[in-house]
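# heads up, no residue letters with this:
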């Protein structure tokens, strides 16, 4: 039987954050959840007054991240940090505004980086901890019309993979979760779309509109099952570095990586041509 844990989860008012919190509280764990507005977690507060604790936090505000994380670790011995806060932004790169670019990077990339950086000194002092970074298979596979989302997810995966190697000796495990399409608010509620330019009518950059329309079929991923697998991963030792959720996501990821590897292998002579000759 697994031991009870205390979790710090960002963005618990919707999506995976909400589902994770619901399942964890039901099984008796403690959750400290961050939200931008308290009304989104009133049901948790009312039903679990002794095991659910909310914190107001906008992850684009770095000073507030440091303040909240320090307060939480002072009051609780956090076992698991889940970086979940984030959203999708769709549209051709040219269609995006400067404000949209800055906001998604500050939310999906910089916010997660700063949450991890703020938590590491506390995990080291505790001599244990687990970091679960919610990414996407879009951290490995890129599609048109998703450029800034991919920029954030490719970026956070590189950061987290490096940090995982830095902190392994401190008994801090790190897992990158790469979900495929799921039936959450991410796709059917919170997704943001750029103002369209006529030049991109019929362009692959606008294919996302079919995906966002439920009339074209719902996403295959079950948020409840995905959340259960994420929770189970916290008890695995060593921590799995990556975990893909969804058969379609895994298939597309493997196909993309195989093509990438074959492309690299075809460049063997090209790469060697830029080395100094042996002995020089």
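Now that the structure is in, tell me what you want to look at. Small disclaimer: the values here were computed from a predicted structure and weren't measured.
# use CA for all of it now, contacts and neighbours both
Fine.
# which residues of the chain fall in helices?
Using DSSP state H, the helices of the chain run over 15-26, 42-47, 62-75, 98-104, 111-126, 147-167, 185-188, 208-212, 223-233, 247-265, 268-272.
# ok, residue 82 to residue 274 distance?
Look at residue 82 and residue 274: by CA to CA, to the nearest Å, they are 43 Å apart.
# same deal with residue 200?
Residue 200 is 39 Å from residue 274, by CA to CA.
# among the two, which residue is more densely surrounded?
Counting neighbours by other CA atoms under 10 Å for residue 200 and for residue 274 shows that residue 200 has the greater number, 14 against 8.
# which residues touch the more buried one?
For residue 200, the contact set (CA atoms under 8 Å, 6 or more residues apart in numbering) comprises 92, 206.
# any idea which of the helices of the chain is most buried?
Among those, helix 15-26 has the highest mean neighbour count (mean count of other CA atoms under 10 Å), at a mean of 21.
# from the chain's centroid, how far away is that one?
Its chain's C-alpha centre and that of helix 15-26 lie 15 Å apart, by CA atoms, centre = their mean, to the nearest Å.
# one more: stretch 24-44?
18 Å.
# what residues of that stretch count as buried?
Across stretch 24-44, burial judged by 16 or more other CA atoms under 10 Å covers 24-25, 29-36, 41, 44.
# okay, how far is it across that stretch, tip to tip?
Start-to-end span of stretch 24-44 (CA to CA) is 11 Å.
# need the residues that contact that stretch.
Outside stretch 24-44, the residues within contact range by CA under 8 Å, 6+ apart are 4-14, 21-22, 48, 51-58, 72, 231.
# just the buried ones out of those, please.
The buried subset of the contacts of stretch 24-44 (16+ other CA under 10 Å) comprises 6-14, 21-22, 48, 51-55, 57-58, 72, 231.
# below is structure B, check it against A:
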């Protein structure tokens, strides 16, 4: 067990670990002396880290669309060793108007961003409870608290993940299990290049959907992606060592400003409704 000492080696389970933030978190944990089970859609994506860290890194093939093999993979992992830290990182953004998205595209987006993290979180709760605690990191983004047109499926997944995590955190805190949502901004990873654009339709090309879609395709990604995934990985790791970690960890100036603006606007819109809200009360 690793919960008696703050500096003892731990075992991590990280999804979507072959690139971007997932790889940075995996590599940083290994550098600190921990071991990692990393999941990926192909087995050879982390060969360089396996050569460097040997048996401290295990790679499991896991496709989360749909997340049919979650229980099988996790059972195999837990049979080998306890897991102390889980990082639900895998994801992508589906870009387009809601009307343009096919039912299959919508289902796939929600399965990857919401259903898979729910199933993975659930699968680790019992073993973490029985071993006396654990950490679950949910990689969210400013898109879990804010919205833009073209990202309705993505927002549905991330907002859902935020609600799920906030609820579960209250259910398991008495068992020493802590959940943290990491709300990152634009980060210098392959996330933007991995966005999936749905087929555009003429009615939306002159609307906010069309304008934003063109901006995303034409943008200088280097100028937009100000977040350093290495620094994010370090802060995620530090959070897992805190005795009382935050429920939400906002990383990125853009994320902080966007979330602050969104929350401020929501409170401002709520305030005038106080008397209307009270007006539906039963009166004798």
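Alright, I've got the coordinates. All values derive from a computational prediction rather than experimental measurement.
# so which of the contacts of stretch 24-44 of the first structure sit within strands?
Of those, the ones assigned to strands by DSSP state E are 6-10, 52-56.
# with those residues in mind, which one is nearest to residue 130 of the first structure?
Ranked by distance to residue 130 of the first structure (CA to CA), these are led by residue 7 at 9.5 Å.
# sorry, back to before: could you point out which of the ones in strands among the contacts of stretch 24-44 of the first structure is nearest to residue 136 of the first structure?
For these, the nearest to residue 136 of the first structure is residue 10 (16.0 Å; CA to CA).
# alignment lookup: the closest one to the second structure.
The alignment partner of residue 10 of the first structure in the second structure, by TM-score structural alignment, is residue 15.
# what's the closest non-adjacent residue to its match?
residue 39 (4.8 Å; CA to CA, 6 or more residues apart in numbering).
# can you find the partner of that neighbour in the first structure?
Counting by TM-score structural alignment, residue 39 of the second structure lines up with residue 34 in the first structure.
# and that match, how close does it get to residue 265 of the first structure?
As for residue 34 of the first structure, its distance to residue 265 of the first structure is 45 Å (criterion: CA to CA).
# repeat that for residue 218 of the first structure.
Going from residue 218 of the first structure to residue 265 of the first structure by CA to CA gives 38 Å.
# wait, residue 91 of the first structure touches residue 191, no?
No - counting by CA atoms under 8 Å, residue 191 is not a contact partner of residue 91 of the first structure; they are 10.9 Å apart.
# which of those two has more neighbours?
Between residue 91 of the first structure and residue 191, counted using other CA under 10 Å, the more crowded position is residue 91 (25 against 14).
# run a quick neighbour tally on the equivalent of residue 106 of the first structure over in the second structure.
Matched across to the second structure, residue 106 of the first structure falls on residue 111, judged by TM-score structural alignment. By the criterion of other CA under 10 Å, residue 111 of the second structure has 20 neighbours.
# the one 3 residues further on now?
Burial measure for residue 114 of the second structure: 22 neighbouring residues, criterion other CA under 10 Å.
# same question for residue 175 of the second structure.
16.
# ok, now the one 4 residues further on?
Here the count is done by other CA under 10 Å, and residue 179 of the second structure has 28 residues near it.
# and the aligned residue in the first structure for it, how close does it get to residue 239 of the first structure?
Matched across to the first structure, residue 179 of the second structure falls on residue 174, judged by TM-score structural alignment. Separation of residue 174 of the first structure from residue 239 of the first structure (CA to CA): 6 Å.
# likewise residue 253 of the first structure?
Separation of residue 253 of the first structure from residue 239 of the first structure (CA to CA): 20 Å.
# same deal with residue 99 of the first structure?
36 Å.
# what of residue 143 of the first structure?
Distance check for residue 143 of the first structure against residue 239 of the first structure: by CA to CA, it reads 29 Å.
# neighbour count: those two, which is higher?
Counted by other CA under 10 Å, residue 143 of the first structure and residue 239 do not tie: residue 239 has more neighbours, with 20 against 13.
# once you drop chain neighbours, what's closest to that one?
Nearest residue to residue 239 of the first structure, sequence neighbours excluded (CA to CA, 6+ apart): residue 173, at 5.2 Å.
# OK, contacts around residue 147 of the first structure?
Neighbours of residue 147 of the first structure in contact, by CA under 8 Å, 6+ apart: 90-93.
# quick one: buried ones out of the residues you listed?
Buried by 16+ other CA under 10 Å: 90-92, out of the contacts of residue 147 of the first structure.
# which one of those residues is nearest residue 116 of the first structure?
Set against residue 116 of the first structure, the nearest of these by CA to CA is residue 90 (26.4 Å).
# how about that closest one, what's its match in the second structure?
Using TM-score structural alignment, residue 90 of the first structure lines up with residue 95 in the second structure.
# number of nearby residues for residue 273 of the second structure?
What residue 273 of the second structure shows, counting by other CA under 10 Å, is a neighbour count of 11.
# tell me the two of the contacts of residue 147 of the first structure that are most distant?
Taking CA to CA as the measure, these span a maximum distance of 8.8 Å, between 90 and 93.
# which neighbours do these two have in common?
With CA under 8 Å, 6+ apart, residue 90 of the first structure and residue 93 have common neighbours 145-147.
# which position in the first structure aligns with residue 149 of the second structure?
Aligned counterpart of residue 149 of the second structure in the first structure: residue 144 (TM-score structural alignment).
# now the residue nearest to that match when sequence neighbours are not counted: how far from residue 69 of the first structure?
Nearest non-adjacent residue to residue 144 of the first structure, counting by CA to CA, 6+ apart: residue 205, 4.7 Å away. Distance, residue 205 of the first structure to residue 69 of the first structure, using CA to CA: 38 Å.
# spatially central residue in the second structure, please.
residue 139 (2.3 Å; CA atoms, centre = their mean).
# distance of that one relative to residue 215 of the second structure?
Distance, residue 139 of the second structure to residue 215 of the second structure, using CA to CA: 25 Å.
# give the contact list for the residue lying closest to residue 239 of the second structure once chain neighbours are set aside.
The spatial neighbour of residue 239 of the second structure that comes closest, neighbours along the chain excluded (CA to CA, 6+ apart), is residue 245 at 5.8 Å. With contact taken as CA under 8 Å, 6+ apart, residue 245 of the second structure is in contact with 178, 180, 239.
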